[in-house]
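Colleague: quick check, what structure comes out for this input:
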Amino acid sequence: MSVTVREKRLTPAAITALKGERPIVSLTAYTTPIAKLLDPHCDFLLVGDSLGMVLYGLPTTVGVTMEMMIAHGQAVMRGVSHACVIVDMPFGSYQESKEQAFRNAARIMKETGCDGIKLEGGEEMAETIRFLTTRGIPVLGHIGLMPQLVNATGGYRSLGRTDEEADKIRRDARAVSLAGAFAMVVEGTIEPVARELSDGNAAPTIGIGASPACDGQILVVDDMLGVFNDFKPRFVKHFAELAPQISKAVEDYASEVKARSFPGPEHTFQMKKQKI
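Modeller: The predicted structure is shown next:
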């Protein structure tokens, strides 16, 4: 009698252990079908608050709610059997206090079954990260460009070009790593600084617009697939060009519907012939 051994999903500790072994592969995911497609190829999937802009058309991530993150976290969890799954904590759900952060992080993990949470912030969030990790909640940090602070920082731009910016990012990385984060997203940071962070901290660095010097990479999946063609950040590579393919498919569908050539007989239910 043969026994089927079910593959265990990667854990946050397993992600940390990949530092120095090989680059870590990650993408965002928001739905069950996409999660199923990404799962065999990624070490971890991030249910990012970027879903506010990608799926809901919000101008920034600030308007994303706990309910949105939990619903999409549940959807992604239904589609994975291999990858570690991390869910973003939305703006306003953790900044007030470490106790608030714990309540909301625990809720996300309970209601989604995910493996950990992500929050933005460096030195100012180190105490919160330590509070969470010592109470059983794995934390993925996020430093450099922080989208939730875009209203305060004046927009999206690369960081680390001045000594002041570079020193702040270094301090943030060290604080997040020492606080117990299993890894940290480094966004929009120039290569020399990103390389320092990767070499000088125990927590793996996951770059997005932070060069190949990082221990791993992450992109928004819709960007990587070329679903959007109106804006392409410098750090994004389109590994597919789905936008024109989707547009052409819809154009063909509309034409066939108007011409009454779709649905055809092969797509239509008919009365069954009576047996005599």
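Colleague: please make it C-alpha for all contacts and neighbour counts, starting now.
Modeller: Will do.
Colleague: tell me which stretches of the stretch 1-150 of the chain form helices.
Modeller: Secondary structure of the stretch 1-150 of the chain by DSSP state H, counting those that start in this stretch: the helices cover 12-17, 32-38, 51-54, 66-77, 98-112, 126-133, 150-153.
Colleague: those helices: which one's closest to Asp172?
Modeller: Taking CA to CA, helix 126-133 is the member of the helices of the stretch 1-150 of the chain nearest to Asp172, at 8.4 Å.
Colleague: what angle sits between that closest one and helix 98-112?
Modeller: 40 degrees (axes from the mean of the first three to the mean of the last three CA atoms, to 10 degrees).
Colleague: what packs against helix 126-133?
Modeller: Applying 3 or more CA pairs under 8 Å, 6 or more residues apart in numbering; DSSP states H and E, one finds that helix 126-133 contacts helix 98-112, strand 139-144, helix 163-178.
Colleague: Proceed likewise with the subsequent sequence, for comparison:
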Amino acid sequence: MSVAKKEYKRITVKSLTEMKQAGEKISMLTAYDYSMAKIVDDANVDVILVGDSASNVIAGHETTLPITLDQMIYHASSVVRGANRALVVVDIPFGSYQSDSKEALRSAIRIMKESGAHGVKMEGGVEIKESVKRILQAGIPVMGHLGLTPQSIYKFGTYTVRAKEDEEAKKLKEDAKFLEKIGCFAIVLEKIPAKLAQEVAASVSIPIIGIGAGGGVDGQVLVVHDLLGMTHEFNPRFLRRYMNLYEEMGNAISQYVDDVKRRDFPNEDESY
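Modeller: Okay, the predicted model is just below:
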């Protein structure tokens, strides 16, 4: 069933709640630089996530853990300059909020002041409640993240589907309701059973954004490099590739190399 969409000049946290209430699905993609942010924003994506996945797809690290707060601020400030419509949310990186709520607030304030972003995202539930509360009390919008939480990969030891067992599923439901209660404006659910994700989305009034969490939630998020096929070794079940840029870009660059070697580039029309 199609849903009449309200036109938004600028997406806000209020806009996302309105979308959920109207039954309009929310689109969310990552971006890490000005040029990509401009493309994503011009395509009317609702939320741009400056994800700590930059640690993987930009810096080449195995996990999201190595990226620093300064690096996240650099990426976020670049994205903000390219986004005129989308809500820009920034991951607070590992080690910048887990152990000390005062440090968490300082990290969030730096992100907001130095990048111009519109909100932050944090992984975890009740265990990070003091950090979340302190940031919210400062007037900074917070998006939660439950299920598979990549910053805790060494605790889990695997990127497998989370919350398949009753006990973990129960905790996830409780954490979602807790994050809603204390004031988070939305929650990302990553790699959990679709039925559970749908139940969570129905149980809270804030938007639930899924990645590998089925279609019964309020919106979807993907890493833009995966969607465009710029990465080619990462093939999770939840990923739909809309292009194969790895191959197309490789072919274009190879053609450029050949043209230079054959002295075909630049030609007379391309010279001054």
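Colleague: overlay them and tell me the TM-score.
Modeller: Once superposed, the chains reach a TM-score of 0.94 (TM-score structural alignment, normalised by the length of structure 2), with 263 aligned residues with a CA RMSD of 1.2 Å.
Colleague: and Ala59 of structure 2, how many neighbours?
Modeller: Ala59 of structure 2 is flanked by 12 other residues according to other CA atoms under 10 Å.
Colleague: then the one 4 residues further on?
Modeller: Here the neighbour count serves as a burial measure; for Thr63 of structure 2 (other CA under 10 Å) it reads 18.
Colleague: so what's the counterpart of it in structure 1 closest to, chain neighbours aside?
Modeller: With TM-score structural alignment as the matching criterion, the partner of Thr63 of structure 2 in structure 1 is Thr60. In this structure, Thr60 of structure 1 finds its nearest non-sequential neighbour in Met53, 6.1 Å apart by CA to CA, 6 or more residues apart in numbering.
Colleague: do the same with Ser53 of structure 2
Modeller: Ser53 of structure 2's closest residue in space is Thr64 (CA to CA, 6+ apart), at 5.7 Å.
Colleague: and Val227 of structure 1, by the same measure?
Modeller: Closest to Val227 of structure 1 by CA to CA, 6+ apart is Ala243, at 4.5 Å.
Colleague: got a list of what Gly212 of structure 2 touches?
Modeller: Residues in contact with Gly212 of structure 2 (CA atoms under 8 Å, 6 or more residues apart in numbering) are Leu189, Glu190, Lys191, Ile192, Ala194, Arg237, Phe238, Leu239.
Colleague: one more pass at 7 Å, please.
Modeller: Taking CA atoms under 7 Å, 6 or more residues apart in numbering as the criterion, Gly212 of structure 2 is in contact with Glu190, Lys191, Ile192, Phe238.
Colleague: residue in structure 1 paired with it?
Modeller: In structure 1, Gly212 of structure 2 lands on Gly209 (TM-score structural alignment).
Colleague: next: Val224 of structure 2.
Modeller: So, by TM-score structural alignment, Val224 of structure 2 is matched to Val221.
Colleague: try Ile182 of structure 2
Modeller: Under TM-score structural alignment, Ile182 of structure 2 pairs with Ala179 in structure 1.
Colleague: ok, Tyr256 of structure 2 next?
Modeller: Aligned partner of Tyr256 of structure 2 by TM-score structural alignment: Tyr253.
Colleague: the residue lying closest to its match once chain neighbours are set aside: what secondary structure?
Modeller: The shortest distance from Tyr253 of structure 1 to any non-neighbouring residue, by CA to CA, 6+ apart, is to Phe262 (7.8 Å). Using DSSP: H, G, I helix; E, B strand; the rest coil, the structure places Phe262 of structure 1 in coil.
Colleague: quick check: Phe262 of structure 1 touching Glu256?
Modeller: Yes - counting by CA atoms under 7 Å, Phe262 of structure 1 does reach Glu256; the two are 5.2 Å apart.
Colleague: center of structure 2 - which residue?
Modeller: Leu49 (3.7 Å; CA atoms, centre = their mean).
Colleague: what's the matching residue for it over in structure 1?
Modeller: Under TM-score structural alignment, Leu49 of structure 2 pairs with Leu46 in structure 1.
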